[in-house]
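Engineer: build me a model from this:
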Amino acid sequence: MRLRPYAWMPWPLRWLARVLTVLLVLALVLAGVLVYTVRRSFPQVDGTLRLPGLSGNVDIKRDRWGIPQIYADTAEDLFMAQGYVHAQDRFWEMDFRRHVTAGRLSEMFGKSTIDDDKAIRTMGWRRVAEQELPQLAEPTRRYLDAYAKGVNAWLSANPDASSRSLEYSILKLQNSSYAPEPWTALDSISWLKAMAWDLRSNMDEEIDRALAATKLPRQRVEQLYPGYPFDEHAPIVTQGAIRHGRFEASARPAPTGTPALFQSAAGTLDRIPSTLGSGEGIGSNSWVVSGEHTKSGKPLLANDPHLSPAMPSVWYQAGLHCRRLSDACPFDVTGFTFSGLPGVVIGHTDKIAWGFTNLGPDVADLFLEQVKGDTYRYKDQWPKLTTRQETIKVAGGDPVTITVRTTRHGPLINDVIGDVKPSDGANAVALQWTALTPGRTADAIFEMNKATSWQEFRQAAASFEVPAQNLIYADTDGTIGYQAPGRIPVRAKGDGTWPVPGWTGEYDWVSTIPYDELPSVRDPDAGYIVTANNAVIDPRRYEPLLTWDWAYGYRSQRILDRLKQETDKGKIDAATMTAVQRDTRNGFAQTLVPELLKIDVAGPAAQARDLLKGWDGAQDQDSAPAAYFNAVWRHLLKLTFDDDLPAGARPGGGDRWYEVVGRLLDTPDDPFWDDTTTEQVKETRDDILRQALASGYQELADRLGTDVKAWHWGDVHQLTLTNGSLGTSGIAPIEALFNRGPFGVPGSKDAVDATGWNAQKGYEVTAVPSMRMVVDLSDLSKSQWINLTGASGHAFHDNYWDQAPLWTKGDLLPMQSEPVHTLRLHP
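Structural biologist: Here you go, the predicted structure:
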């Protein structure tokens, strides 16, 4: 007897069952296809593989987190293997980045990215990299070529989209003809321009000042950029001056050393305009403690760069080890790398360790220009503009051609950067930026990777020209140090804080600060060095202008205070360093909370305000006071300044606004307190504070309920790990494949645990400690690290975001873990 499925059912149900069965089968088939497609691109991590071009065997040992330690006998084999490993885990990220830096995103994504390409082609990042590459040292070029060979070996072994990554399979649905090109050394060098742009110092503030001046007189704009509080927040370097053309830590500044440029500011630092040089939320912490204060008697070094969150993280952890150290193979280095670039950017060798924070010098100026036809005015002449044609290929569309015009100051950018508008008799704006001149930063990376002493490290740092960084240093012999490198312009006139007329020639760059004159310190008396984008040195002891636009020292001073507290109690260890990295205290709470508690407020807002009584300023995920304080702070900023400023110049938050509001609290009738939209009423400080208390309560009550004690900061202060390409596609199912979160996080902007957010937009996290590292120079095997996401760039791989839960808690992993996979590459 033949069994007939569903025979017992009435025919309508039989029909429905058959349809459901077919749909289930199709769903299973599609799921199987998806699983196959996803897993096919996962890297091989065990066994052996042939890699043409190697001169000997290379071993790649990975721990459970997918972090590779690479062992080779020659430097070229080492970097070739690094290229192969980066491609295994992150080739889509690398390919996407090189299209960004070349202004070729439209070749991948079509017309939606044309404006991005226009902007980058106008600045000419890749053109500069083309000029830079032949100027690099011969070993650097060899290492770059070896790295490219490794990437291309992987690319050749994975010829179709599904074997490369899930992103390529999805891109095929939109752009079926796209195929990645072979990797080149130029692709690696171009990435350094993107890094420099992200850390480009105060250009955003320069634009913001000009925007604010469209609604306010200049004097009131400068009130929003107060001077650095040197008496309250120490600079990085507290001793030394320039003597005989060199910065010497023991030198005293000359009594007449304040130049005319600083005369108006020397008497009162309040008038110095300043903000975070690298943009809202972007910064970093680093510090080093000498063996004088440690339990081991050797230095400890900590670093956590603050960058925009990315999925996967911008960093890739790796170790690069020559099996036998020699002049031909001098590398034994572990740390954080950039996929697409050989070498280690931040980390330690077998003898030294180093970290970065953004120095934030003023290395970009906007010049207002007068252009007529194909000429521009300069003094009494009208020289010709330099012009070039740039053709942008567009997937699914016709090519787009733009004409890039350049003056002696740089490319004209007002047509491609929306917030840059000509004014004051000008009809164009040029950008002069140090990164648009070829440099040798790539040389510096390899030189630092093989340095064995403070002298060799300083020599290597001399080539680290853009972006200018604060470098901290420690070694196994016990030395600690700080060095400020970078190409920093010297201006004939002006300080770079406002756009200036280019046609007068008065504000031209005339030179750069010599490297030997840049601030440096070795083994300071205090026994520790802290950098957190704060002022490098008091301008009253140092003549060359670095910038006026620093962070205001709330993070750096908190770190200094914590270190002093801990070292006063006794010797410290790595656990102390980690605890300081996790510090969430809000540095402005001690100023603002007492003023809020003085305000009479009625109704439910009074219960919320009572949360602030006795609050210590800690901003943990579960904190109700932190949630309410930050809501009040957000509304206080918006109520005080949004009516006075154009949209592009309104406060996002951060320690510049701590200083601005802190000073306004002492002047209750200042015009900024008045709400200009209420014509019949003149508000004062207390009116705005009262309204901020009420508005902060109402916002959180609407979102979290009326039980104020049940509010949690992490319920509104949340991080979404967003893929930088397809994660913002606007197509929800595709975004769900690549994005992770949201999840609550502690901290806030300008806490040491700096999880930034923008007061204009909400509490969602916009900047994070992108990694954390603590290096123990007494035993490098005890050093620790954590990445924001994970090693893998493949969605659904076990190592795609496996470090994120640990990162959220502030936990660290050992930098040397037991390997669980071994892959041998052979010629």
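Engineer: every contact and neighbour count from this point should use C-alpha atoms.
Structural biologist: OK.
Engineer: by contact count, what packs against the helix or strand hosting E222?
Structural biologist: Using DSSP states H and E, E222 sits within helix 218-223. If you count contacts as 3 or more Cα pairs under 8 Å, 6 or more residues apart in numbering; DSSP states H and E, helix 218-223 packs onto no helix or strand.
Engineer: contacts for stretch 201-216, please.
Structural biologist: 221, 275-279, 360-366, 419-420, 496-499, 549, 644-646, 648-649 (Cα atoms under 8 Å, 6 or more residues apart in numbering).
Engineer: try 7 Å this time
Structural biologist: Stretch 201-216 is contacted by residues 221, 277-279, 360-365, 420, 497-499, 549, 644-646, 648-649 when judged by Cα atoms under 7 Å, 6 or more residues apart in numbering.
Engineer: what comes up buried for stretch 52-60?
Structural biologist: 54, 57-60 (16 or more other Cα atoms under 10 Å).
Engineer: with stretch 584-595 instead?
Structural biologist: 584-589, 592-593.
Engineer: same deal with stretch 694-703?
Structural biologist: 694-698, 700-701.
Engineer: please apply the same query to stretch 661-668.
Structural biologist: Neighbour count says stretch 661-668 has 661, 664-665, 668 buried, by 16+ other Cα under 10 Å.
Engineer: in PyMOL, how would I select the buried members of the contacts of stretch 201-216?
Structural biologist: The PyMOL command for the buried members of these (criterion: 16+ other Cα under 10 Å) is given here:
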select buried, resi 221+277+278+279+360+361+362+363+364+365+420+497+498+499+549+644+645+646+649
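Engineer: please give the structure of this sequence too, so both can be compared:
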Amino acid sequence: MALIFRWLVRLAALLIFLTVLGVGMAYWLASRSLPDYDDEVTVRGLTAPVEIVRDNANVPHIFGKTDADVFHALGFAHAQDRMWQMILLRRTAQGRLSEVFGTATLNIDKLLRRFDIYTLSVRSVEALDAETRAALEAYSAGVNARLDQINSEALGRGAPEMWLFNAPMAPWSPADSLAIVKLMGLQLSGHLEAEVIRARTSLALADPDRLKDILPDVPGAGIAALPEYAALVPDAPKFAKNIPLDPHPLSPFKHLAFAGASNAWAADPSRSASGGTLLANDPHLGFSAPAIWYLARLELQSGGVIGGTIPGIPVVLTGRSADLGWGLTSAYVDDQDVYIEALNPDNSNEYRTPDGFRKFRTRSSIINVKDADPVTVTLRWTENGPVMPGNHYNLASITPSGHVASVNWTVLSDRDTSIQAAMALMHAKTVEEGIAATESYIAPAQNLTLSDHKNIAMKTIGALPRRDANHQSKGRMPTRGWEKANRWDGMMPYTANPEFIAPSGGILGNTNNKTVDRPFPNHVSYLWGDTQRIQRWQRLMQNRQVHTRDSFIEAQLDTISFTARSLLPLMGAELWFTGEAAPDKTPERQRQRALTLLAGWSGEMNEHMPEPLIYAAWLRALQARMIQDDLGPLADEFSHVEPLFIERAFRNIDGAAAWCDVLQSAPIETCPDMARLALDDALLWINETWGTQLESLRWGDAHQATHDHQVLGEVPVLRYFVNIRQSTSGGDNTLMRGRTKGTEPNPFYNVHGAGYRGVYDFADPDSSVFVTSTGQSGHFLSRHYDDMAQLWRRGEYIPMSLDQELARAAAVGVTTLRPAQ
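Structural biologist: The predicted structure follows:
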């Protein structure tokens, strides 16, 4: 027995030793790719030495003799910190994820190949001016210099993920950067899905007048009546199976609720306590670890610029120079149209046009798949655009037999000069120069907010399609592709894009709200991203005669929900403090406790409070009850509450209270009935998920920000090292926006919000501040992987200074790139 015990002890010791050895080896291999920021590297393509000074937040400050040298060093810095992220973005744009991840990403690749954005990017390089091409080539050379260093010095393949998902890395090229710009456009546009949902809802509703309730127009004049989809496209399927989007975390195809959002506002000297202009910007994108944003300072020949870049794109997209600040918000321009194309009954290789049948433009594309046979996809294009598969946003559900769907979209330009405009913006000194610089910008459409030392402005940049006044759906629903009136007639002139310069009130801003009210076809859009945050923003801006950097920060971090303050009185109008006393531990008593908490609540979506969770669960349950019997399976597409819909129903605007009646039941339910039932539903869900002690609930437990690693985020054990989860305040409709997931499980997870925040004060530019939601490094063993995460969560910032000495004073390292002899 003693002998057996000794051998068991030896075996256990051996297993422990091997485990420790294995972990040690894994750590050593992974840590090999941690960049050395105190380094000298000899590289090809430089005219003179370049310094990359990394301040104490690991923000690179790049100093070089020429602009080309600076962009070269930015490429090197991006590749040092975010190599894996850049490779993923490039593979996604190319439709080549399956070479690494196998069949799990095959559907993503098929869709990206059909859009063909990488081919369009290659062609667009030739449309750029010489200065922009030179910058892109220099940037590519910098990325490739880091690749050469990784290979020559055996630096762990550049990133820990490369050990797990090893695949050849092609050199970086200018087209790769353009493709990532187009990929961002894909993530920021939701008009395709909006058209399909409007068409499907039109087909599903028994009463066509109810369409304006569930898909309401933003209040304001100028919205024309539209025909129903059945009249536009006869024989469209009345009922069809709902095909959910691919949930893979690498998929760039997101639901309309996550199609892009942002905040930006500015004040001129008359409304600024400091006497200089103020600008705040926080773009909203899906959360990930690392964040999509990377902070950088570039010392160009025209002066220094500092702010947020996206790895792979050599441009400060939001930030400031010494003279000009700029911020971006999604403009929601209607830059996509879906067309139903009629096939030739005698030849399925042809489709109908205004001039008769014409052959599809076709090309075969081979997708290599890891551990599986290659897949060949036949790409088809019409005069309107690429043909889409029926499972993309459920296009099959609105496409009649003998037809296919195509999409026209400004991103699908092969003469795309958007990056050229962004480059020119970094050199602009005034608001007027900034507006002029962005005339060549194509897509994705953005609202550009500008401030120089004296003036402020906002300009919608991006191509606006020119539509015929007789367009059958005004771009709101899919239409017949062979009707000439439905087709685009080029683009509107840049002067037609909305602009607001030197407003008389001294303040302007955008929260993705409706900015102009112009009749079709000069309307810009019928779909806007916000009707709620703008109400709170107006209140905060008007409450002060003058503003400061700190008051702009307060607005960015504001968590008061205008939506809660406006809807709760309607929802609880016949429930507050009514009814007899109920015994403890009964549903009636729980309902009374919930109503008592909500009656004294200010609408603040604070992470430490129980009321936001009760309110959010009630509102979600209410919309679900109101639409399920009318829409059936289509109700699943409405995963987020539409506040205007709830308000229309409870105020019975144009008979909208009909939504509160359950069609299949004999009694006629009222909206107060539905509110009471929904509150019981919400409390039952809370009891089962979070417990029965309502006063002990925390909104932040349900509203966790999910900065998850896109590839390793679901790997057991490893996910605890690579994912960043945080309790957060805010919600769907607060200025500090934390867009909720909307689907089970964990419907209130915070998955989409401000990955970058910046506030710039031009009375004292070096007092400007910014922050990102994770950290600069994409390497999970680096201390800079998540060192900004807690700052971001607490609403804190780091300095945004162009002072070279301040950057050097507490630098974590200086990398010197020297030209090869």
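Engineer: tell me the counterpart of F645 of structure 2 in structure 1.
Structural biologist: Mapped onto structure 1 by TM-score structural alignment, F645 of structure 2 lines up with V660.
Engineer: am I right that its match falls within a strand?
Structural biologist: No: using DSSP: H, G, I helix; E, B strand; the rest coil, the assignment for V660 of structure 1 is helix, not a strand.
Engineer: now do the contacts for it.
Structural biologist: Contacts of V660 of structure 1 by Cα under 7 Å, 6+ apart are 224, 226.
Engineer: ok, now Q784 of structure 1?
Structural biologist: 773-775, 812-815.
Engineer: ok, now with 10 Å
Structural biologist: Residues near Q784 of structure 1 by Cα atoms under 10 Å, 6 or more residues apart in numbering: 302, 574, 578, 772-776, 811-817.
Engineer: please apply the same query to L3 of structure 2.
Structural biologist: Contacts of L3 of structure 2 (Cα under 10 Å, 6+ apart): V9.
Engineer: show me where the stretch 401-550 of structure 1 has its helices.
Structural biologist: Per DSSP state H, counting those that start in this stretch, the stretch 401-550 of structure 1 has helices spanning 441-449, 454-461. These are given in chain order.
Engineer: any chance of the ones you listed in TSV, with mean neighbour count and distance to F96 of structure 1 too?
Structural biologist: Formatted as TSV, the helices of the stretch 401-550 of structure 1 follow (neighbours: other Cα atoms under 10 Å; distance: least, Cα to Cα, whole Å):
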stretch	mean neighbour count	distance to F96 of structure 1
helix 441-449	24	21
helix 454-461	18	29
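Engineer: how about those in JSON lines, adding distance to H794 of structure 1?
Structural biologist: JSON lines is the format used below for the helices of the stretch 401-550 of structure 1 (distance: least, Cα to Cα, whole Å):
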{"stretch": "helix 441-449", "distance to H794 of structure 1": "27"}
{"stretch": "helix 454-461", "distance to H794 of structure 1": "34"}
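Engineer: where's A451 of structure 1 relative to D332 of structure 1, distance?
Structural biologist: For A451 of structure 1, the distance to D332 of structure 1 equals 10 Å [Cα to Cα, to the nearest Å].
Engineer: what's the answer for E566 of structure 1, then?
Structural biologist: 33 Å.
Engineer: between the two, which one's more packed in?
Structural biologist: D332 (20 against 17; other Cα atoms under 10 Å).
Engineer: give the contact list for that one.
Structural biologist: Contacts of D332 of structure 1 (Cα under 10 Å, 6+ apart): 70-71, 319-325, 348-351, 449-450.
Engineer: now, those residues that are in helices?
Structural biologist: N449 (DSSP state H).
Engineer: hmm, which of the contacts of D332 of structure 1 are common to structure 2?
Structural biologist: On the basis of both residues aligned by TM-score structural alignment, their matches' Cα atoms under 10 Å, what survives of these in structure 2 is 70-71, 319-322, 348-351, 449-450.
Engineer: of the residues you listed, keep whichever come out buried.
Structural biologist: Buried among these (16+ other Cα under 10 Å): 70-71, 319-322, 348-351, 449-450.
Engineer: tell me the one of those nearest T722 of structure 1?
Structural biologist: G319 (26.7 Å; Cα to Cα).
Engineer: now do the same contact list for the most centrally placed residue in structure 1.
Structural biologist: The residue lying closest to the centre of structure 1 (Cα atoms, centre = their mean) is L307, at 2.7 Å. L307 of structure 1 is in contact with 198-199, 278, 281-284, 313-314, 754-756, 766-771, counting by Cα under 10 Å, 6+ apart.
Engineer: tell me which of these fall in strands.
Structural biologist: 283-284, 756, 766-769, 771 (DSSP state E).
Engineer: which stretch of helix or strand covers the equivalent of the residue nearest to the centre of structure 1 over in structure 2?
Structural biologist: The equivalent of L307 of structure 1 in structure 2 is L285 (alignment by TM-score structural alignment). Secondary structure from DSSP H and E places L285 of structure 2 in strand 278-286.
Engineer: now do P805 of structure 1
Structural biologist: helix 804-809.
Engineer: specify, as a residue range, where that helix falls in structure 2.
Structural biologist: The aligned range for helix 804-809 of structure 1 is 789-794, by TM-score structural alignment.
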